[in-house]
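>>> Below are the sequence and a predicted model; questions follow.
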Amino acid sequence: MYSAVYNQEADNNMVDLRANYDVIVVGGGNAALCAAISAAEAGARTLILEGAPKAYRGGNSRHTRNFRCMHGEPMAVLTDSYSEQEYFEDLMKVTQGKTDENLAKLAIRSSEECYAWMVEHGVRFQPSLSGTLSLSRTNAFFMGGGKALVNAYYRTAQNLGVDVLYEAQVTHLEREGDRIVSIDVTYQGEQHRLSPRAVVVSSGGFQADVDWLADAWGPAAKNFLIRGTPYNRGVVLKDLIGQELESVGDPTQCHAVAIDGRAPKFDGGIVTRLDCVPFSVVVNKEGQRFYDEGEDVWPKRYAIWGRLVAAQPDQVGYVIIDSKSLELFMPSVFPPIKADTLEELAGKLDLPTVQLQETIDGFNQACTEGHFHPTELDGLATQGLTPPKSNWARPIDTPPYYGYTLRTGVTFTYLGLKVDESAQVQGRTGPIENLWAAGEIMAGSILGQGYLAGFGMTIGTVFGRIAGREAARYASN
């Protein structure tokens, strides 16, 4: 069934689904927008199919605030330098080598030129935020956050003549041999079949499909919170993997962080993350510590805590701090639970009082004298304690005391489509000649595990631009 439907992006502009689009981009976040803009600038007639309503457009990009950028010298809001080698070493550390090195280095090298491109297309930046995510040397922060970036890109796309259809649910890409011949999309209860010359899929991971998460993780996943968009359910990913396109990544690997246990099930975003772990003692529901809270600087290690909490009883943890540390981190959207004594705090958190007191007493006794520096590795470590606290170890002894509950907050999953350096999707017998992928749907090629702050936006920007350019080139031939 074909029809002309109203385009909610611009008044009096009709999206004619009978039109012969050169490039259709599936998805509406950062990677999709970079692809659509690049395709349009290369002369392709381009359509974005965004599954979310306009108010929720942008996928997980709405919740971002920075991207990680290589640079050889100070530039704009970035201080000092951040070399390709250091960037790569940082990535190898968090992924423990589980990455496609060629794609990783391509993303890293290309990130430097992305900064100017982003500015040219409407993105504005601000100096790095202070606190435990102070990244003035490595990461550029968006003025107004991810929502402002998304809005800027949509304005640019509209000015370039890109058509946008919201609440357009892509259900199937029809493959014949090594080509995609059509796209099935549901819009306002009607089925449409489109036949573009080229397709870019940038529709995210499958994290909002909790049943799929549970298939991978087991029943524990039912207790996870999904800090990103509820619209990334992996429909396109599952459809393409089912058609024997090459997949990459482990379905149990994901960007999972520790977030406030009071966050909503979906779409809580970045404000629900807790940055206080380095200055705290973290215990499970039995009142026992289970990992080194001060292992490394927070931007490199914060993403491990979602998985750590997932492994605890009932998938819950508890942060305990005292008044000395309350102002050292970016606050959550929820205020901490406050108490004048540890006994009172244990009661409010429903923790075993005796065990919590023993844990804190043991930690305090293991703390040593030394210089405390909240924004860098200070070597202020415990002695004779298992697990140790390697940095920022100060006694929890100054009332009032504060606590937060921790839950696993999944941002995006790493199971995705295998691509080459041109972002072209690979089939079992070779590349799919008119299909490209960018963003979370292919990030598992580079992120085998772990995460670096801001790197997801780097992957989306770099490969979105490549995918859009390559799709337009194919469509013109």
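That came through, no problem.

>>> going forward, measure contacts between C-alpha atoms and count neighbours the same way
OK.

>>> got the residue ranges for the helices in the chain?
Secondary structure of the chain by DSSP state H: the helices cover 30-41, 84-95, 101-120, 145-159, 210-217, 235-241, 298-301, 305-310, 342-349, 353-366, 455-476.

>>> Out of these, which is closest to S182?
Comparing the helices of the chain against S182 with C-alpha to C-alpha, the closest turns out to be helix 235-241 (12.8 Å).

>>> Export the helices of the chain as TSV, with columns for mean neighbour count.
Shown next, in TSV, are the helices of the chain (neighbours: other C-alpha atoms under 10 Å):
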stretch	mean neighbour count
helix 30-41	30
helix 84-95	17
helix 101-120	18
helix 145-159	20
helix 210-217	16
helix 235-241	19
helix 298-301	19
helix 305-310	23
helix 342-349	17
helix 353-366	17
helix 455-476	25
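
>>> here's the one I want to compare it with:
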Amino acid sequence: MVDVLVIGGGNAALCAALMAREAGASVLLLESAPREWRGGNSQHTRNLRCMHDAPQDVLIDAYPEEEYWQDLLKVTGGITNERLARLVIRESSTCRPWMQKHGVRFQPPLSGALHVARTNAFFMGGGKALVNAYYRSAQSLGIQIRYDSPVDAIELEGDRFVAARTGSERFEARACVLAAGGFESNREWLRQAWGQNERGEWPADNFLIRGTRFNTGVLLKYMIDAGADAIGDPSQSHCVAIDARAPLYDGGICTRIDCVSLGVVLNRDAKRFYDEGEDFWPKRYAIWGRLVAQQPGQIGYSIIDAKAIGRFMPPVFPGVKADTLSELARKLELPESTFVQTITEYNAACRVGTFDHTALDDCHTEYLLPPKTHWARPIDTAPFYGYALKPGITFTYLGLKVNEKAQVHFGGKPSENLFVAGEMMAGNVLGKGYTAGVGMSIGTAFGRIAGAEAAKALSEQLGVHRAEA
């Protein structure tokens, strides 16, 4: 029997394992993926949103707690637990030295991401390097690691953890941290969550899974069925508009289409359906997957012209290119006359002031529905480009309810030795929406808390045993 069992292999799980081991506990980590795919969705990340009151090594200016909170409040529409959200925010201001101690390195943001240089610290080598650094540190500290070990059942005595099972194998521990991700790779659960729309479509059938194929929600479902308190809307998720040519799983950051705010987005009827210039892209990119999911056929098309080239991080696949709008419509197989009319009406509505993609500028449309609030410039300079978009699910928001100690709750009562971190509890903070880097902030904060509290639970158990003796 080990002191602390950690179920999961991504950022939150690794943070929990490292913190518990640093506190003196023996630790076993069970990762469902094979070694080469270890790390869950964390391998696809690239930065951490950080509160800071003054410039730091790779962070400019200041990003105080209240601004961070207001940014989160805006994207979630108030569907968040302020107490837990502020806990994440404050933890984000102190975690980086600890991360660096475990081998994580940071770099200044790349040119395509300078607009988040104040708010986000970027990992040198991206999320894969972060995951590898944590695994190296875990091995050097004597943490046991088992790959290809998906947990399918938890043994409980009331609200106390007893053991976990992976098939016929059984793992006992004095405390446990659940950090096995959401259910984004479980197509049937996604279908159930999204249901059938008024057009008779099952939207989830057209979703691509931007993250890991190993997050099927088996453990999450088991815990909810076992009576753990759940939180969050199962249809809400980190859902990004990604290149429709992306692979079914593990497309990651390179499949994201980042030119949305520089042009217009059309549905398959060649009609606009939302304000492309509503706010800065890091605060709005994760709404576009859901918006596209609500369109016919769950597909959209990002349209730009030559003026946009060089102003956004290019995706892995080149856009469809044409010398005229009519030619582009034909290549994208969109209704040509409607396509040209939509762009022509948009161009006529543009009121171009001082274009500045790093600020909420005064380039906007007038007498157009939906409006474009910022960065509105006519699409009139050849060549023209189009990117077909599909919803890309990164992680789901349905999770287990927690408190400040990351304890799993049963009927409102916190368990003494069962904790949860990462995507399995992110819905406490993210009821809907997203802002860049906050997922890693949640995973790091609650992973560290869960690991420390699991180790603390051991010492409290020992104290009780000594008192009884």
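It's in. Here the structure is a predicted model, which is why all the values come from computation and not from measurement.

>>> Next, the TM-score between them, please.
The TM-score (TM-score structural alignment, normalised by the length of structure 2) is 0.96; 454 aligned residues with a C-alpha RMSD of 0.9 Å.

>>> that older thread, and of the helices of structure 1, who's closest to C254 of structure 1?
Across the helices of structure 1, closest to C254 of structure 1 is helix 305-310 (C-alpha to C-alpha), at 8.8 Å.

>>> with structure 2 superposed, average distance for that closest one?
Here helix 305-310 of structure 1, set against structure 2 after superposition, deviates by a mean of 0.5 Å using mean C-alpha distance after the TM-score superposition for structure 1.

>>> can you name the residues of structure 1 that stretch 218-227 of structure 2 overlays?
Matched against structure 1 by TM-score structural alignment, stretch 218-227 of structure 2 falls on residues 235-244.

>>> Likewise for stretch 274-287 of structure 2?
Using TM-score structural alignment, stretch 274-287 of structure 2 pairs with 291-304 in structure 1.

>>> What lies in contact with that stretch?
For stretch 291-304 of structure 1, the external contacting residues (C-alpha atoms under 8 Å, 6 or more residues apart in numbering) are 90, 94, 132-133, 135, 255-258, 275, 277-282, 308, 375-377, 387-393, 450-453.

>>> In contact with the residue nearest to G227 of structure 2 when sequence neighbours are not counted, which residues?
Nearest residue to G227 of structure 2 in three dimensions, chain neighbours excluded: F410, at 6.0 Å (C-alpha to C-alpha, 6 or more residues apart in numbering). When contacts are counted by C-alpha under 8 Å, 6+ apart, F410 of structure 2 touches 159, 227-229.

>>> ditto for E423 of structure 2
E423 of structure 2 makes contact with 179-182, 395-397, 399, 439, 443, according to C-alpha under 8 Å, 6+ apart.

>>> What does C239 of structure 2 correspond to in structure 1?
The pairwise alignment with structure 1 assigns C239 of structure 2 to A256, based on TM-score structural alignment.

>>> I figured its match was touching G409, is that so?
Yes. At 5.4 Å, A256 of structure 1 counts as touching G409 under the criterion of C-alpha atoms under 8 Å.

>>> list the residues that contact both of these two?
G306.

>>> who's more crowded, these two?
G409 (33 against 28; other C-alpha atoms under 10 Å).

>>> does that one really touch I259, like I thought?
Yes. Contact status for G409 of structure 1 versus I259: in contact at 5.6 Å, counting by C-alpha under 8 Å.

>>> Common neighbours of those two, please.
Residues touching both G409 of structure 1 and I259 (C-alpha under 8 Å, 6+ apart): G306.

>>> Who are the contact partners of W69 of structure 2?
Counting by C-alpha under 8 Å, 6+ apart, the residues that W69 of structure 2 touches are 85-86, 89.
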